[in-house]
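Student: What follows is a protein structure lacking sequence information:
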């Protein structure tokens, strides 16, 4: 077995506290996915109630994307100002308020400006909590001493499945969008208040622990968080995140359309192929932890990059249905672990782990958000399948940067049985 001590950190925390911490982060990832699917699944109903055109829907969604980028940028400030616990509460309560605005503007008092305001708030909260929950997840993983970040990201996927199922049921029985999203908002706000009780207070992520004297001023903590951007190894981990996040985010937005416009299949086949992708990436994250602990990050990342390149090549150049199916499966598996492994690798530092995870999370999520529009621009001029060649190049760069994620030797954690 290769070295797995890179995830371990000295801890005196008892096993039951580690389990509770891990489960709390599972729940927060789940809530983030639940919120996302709740809104996305009701887009057709909101469009009908507000009379938006397809282009109008795109402009409304842009409000959410702008909010998400603002949330990513604001996350280090929130961590320094509020700490992780209060920061995650503030972020998911903002998400809940955003959902209420979207629901009211989408059906109760149909008004596009209300929907836009709601989506900006929704994106702002989700962008910020994306960074903070990954910071907490990486820290929990270090103390547990086993790789659990991929499973945490799988819980986001579980949340999207649950959110989509609830939304479909609400639509089937004609529950108004405002009522549906209002109930989901209350559930998310109440759940985060319960979940964070099991997240330990830690001074290194800005929490006020009331121990060891007063905390340094938040401006000093913010300056320390930003200083990590000068670390070359961290930037190379960011390259890994860039390629893998680009591959995942682009599939979410363009895979189904590429099946239809690029390969000439019908819309149903496109939707089914996207389903194949989501199942593949979720499966990769569910089983990824033990594989990483067995073989180590670098060989796994390199292998996955090669798998992703092979899958994308089959998808782009394939002419038979089976080629598209196999290519989609490999594409999903290839991009499944890059993001969570990047988080774990960034956390391998004795003093600045939270700031480093925050930095690479910003890189990964910005790639996730900015990649699809870039491919749309290229696809408009050169065709969507040709646009996907950009992902191939980025996956090659991810493979070359993989050594930056190598495990850093640490003493085994006493709570590794969690």
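Tutor: Happy to help now that I have it. What you are looking at is a predicted structure, and each value in this text was computed from that prediction instead of being measured. Residues are numbered from 1 along each chain as shown.

Student: Every contact and neighbour count from this point should use C-alpha atoms.
Tutor: OK.

Student: what does the one helix or strand residue 156 maps to contact?
Tutor: Assigned by DSSP states H and E, residue 156 falls within helix 149-172. Residues external to helix 149-172 that are found in contact with it (C-alpha atoms under 8 Å, 6 or more residues apart in numbering): 25-27, 29-38, 41-42, 137-138, 141, 176, 180, 282-283, 285-289, 337, 340-341, 343-344.

Student: in it, what counts as buried?
Tutor: Buried residues in helix 149-172, counting neighbours by 16 or more other C-alpha atoms under 10 Å, are found at 149-167, 170-171.

Student: what's the neighbour count on the residue nearest to residue 361 when sequence neighbours are not counted?
Tutor: Spatial nearest neighbour of residue 361, chain neighbours left out: residue 131 (5.6 Å); criterion: C-alpha to C-alpha, 6 or more residues apart in numbering. Residue 131 has 30 neighbouring residues, counting by other C-alpha atoms under 10 Å.

Student: Assess the claim that residue 45 and residue 180 are in contact.
Tutor: No: at 11.7 Å, residue 45 does not count as touching residue 180 under the criterion of C-alpha atoms under 8 Å.

Student: Now do the same contact list for the spatially closest residue to residue 234 that is not a sequence neighbour.
Tutor: Leaving aside its chain neighbours, residue 234 sits nearest to residue 346 (6.5 Å; criterion: C-alpha to C-alpha, 6+ apart). Counting by C-alpha under 8 Å, 6+ apart, residue 346 touches 234, 237, 353, 356, 357, 360, 405.

Student: Presented hereafter is structure B, for comparison with structure A:
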């Protein structure tokens, strides 16, 4: 779906991938709201999970028929050059730009995945609040991320990828510092909003940057998205291990470092290849900052 999204972006010559990922965030927000309601209603976790599985299965059975044939495939029409060989596809993992974009996505996805897996517990353990309030805090994070992604296309078309990524990293750093150092739940919720806004852009913008070159787009988007999903899969357990020693609240310092590195590497996402005069001029206008 990410490969298809980058293809749609190229065809439309607009920033659309953040909007597509906003739909993902809406689903996460609905899940957080349902989870909070289930806690208040006293519904057990097994019953809650069984209902979630039923919804997912029924949705897949109904919706898969609506996905167009060929979605996600790299076709000959994507580029005037011949398709990449297997060796060329493997060499993509050594490309400097692809590696740097992968690190950006890794850091920002770590910020998002850590909140997805740990934020409610971080708030409950760190600020001594109820589980329902912890779920609400996570819902606040996802709501902020959803709003950021919904507005992402407009911001990207106006300011360009590099500026947006740097700003998002700054927002995430500010939010994490407030959550880590905050002395009250109310103050921490302000940090959660900043954290959510900051985490909104890294993954979709990185995928968009990986899809700049039509030749090998599937391999590059696949490589970068692998880095993101690695952060989702490995990052949260790693954070949990650290949290056992120093506490989950202090363990967020690791996330802070990862986001800082991602922000410092934002220049790697600068568009390459065919760009509209408007978008190229916007990138050049703001790169000096």
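Tutor: That came in fine, so what should we check first? Quick caveat: nothing in here was measured; it's all calculated off a predicted structure.

Student: TM-score, when you put one on top of the other?
Tutor: Overlay of the two chains. TM-score (TM-score structural alignment, normalised by the length of structure 2): 0.83; 267 aligned residues with a C-alpha RMSD of 3.0 Å.

Student: thinking again about what came up before, what lines up with the residue nearest to residue 234 of structure 1 in structure 2?
Tutor: Aligned by TM-score structural alignment, residue 346 of structure 1 pairs with residue 210 of structure 2.

Student: related to what we said a few turns ago, so residue 45 and residue 180 of structure 1 - more neighbours on which side?
Tutor: The residue with more neighbours, out of residue 45 of structure 1 and residue 180, is residue 180; 21 against 15, by other C-alpha under 10 Å.

Student: Now do the contacts for the more buried one.
Tutor: 103, 167, 170.

Student: and which of the residues you listed is nearest residue 311 of structure 1?
Tutor: Proximity of those to residue 311 of structure 1 (C-alpha to C-alpha) peaks at residue 167, which lies at 31.8 Å.

Student: how much space between that closest one and residue 61 of structure 1?
Tutor: 18 Å (C-alpha to C-alpha, to the nearest Å).

Student: could you show me where the strands are in the stretch 1-150 of structure 2, in order?
Tutor: Using DSSP state E, counting those that start in this stretch, no strands are found in the stretch 1-150 of structure 2.

Student: Tell me the counterpart of residue 151 of structure 2 in structure 1.
Tutor: Aligned partner of residue 151 of structure 2 by TM-score structural alignment: residue 287.

Student: do the same with residue 180 of structure 2
Tutor: Match for residue 180 of structure 2 (TM-score structural alignment): residue 316.

Student: Ok, residue 64 of structure 2 next?
Tutor: Aligned partner of residue 64 of structure 2 by TM-score structural alignment: residue 192.

Student: any idea how far residue 93 of structure 1 is from its match?
Tutor: 8 Å.

Student: go on, residue 75 of structure 1?
Tutor: The value you get for residue 75 of structure 1 to residue 93 of structure 1, if C-alpha to C-alpha is used, is 15 Å.

Student: Neighbour count for the two, which is higher?
Tutor: Each of residue 75 of structure 1 and residue 93 has its neighbours counted (other C-alpha under 10 Å); residue 75 has more, 28 against 23.

Student: Which neighbouring elements make contact with the host helix or strand of the more buried one?
Tutor: In the assignment (DSSP H and E), residue 75 of structure 1 maps to helix 54-103. Applying 3 or more C-alpha pairs under 8 Å, 6 or more residues apart in numbering; DSSP states H and E, one finds that helix 54-103 of structure 1 contacts helix 15-40, helix 112-144, helix 177-195, helix 218-227, helix 353-382.

Student: How about the third one, which residues are buried there?
Tutor: This means helix 177-195 of structure 1. Quick answer for helix 177-195 of structure 1 (16+ other C-alpha under 10 Å): 177-182, 184-185, 188-189, 191-193, 195.

Student: Turn the residues you listed into a markdown table, including distance to residue 81 of structure 1.
Tutor: Formatted as a markdown table, the buried residues of helix 177-195 of structure 1 follow (distance: C-alpha to C-alpha, whole Å):
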| residue | distance to residue 81 of structure 1 |
| --- | --- |
| 177 | 35 |
| 178 | 33 |
| 179 | 34 |
| 180 | 33 |
| 181 | 30 |
| 182 | 29 |
| 184 | 28 |
| 185 | 25 |
| 188 | 23 |
| 189 | 21 |
| 191 | 23 |
| 192 | 19 |
| 193 | 19 |
| 195 | 21 |
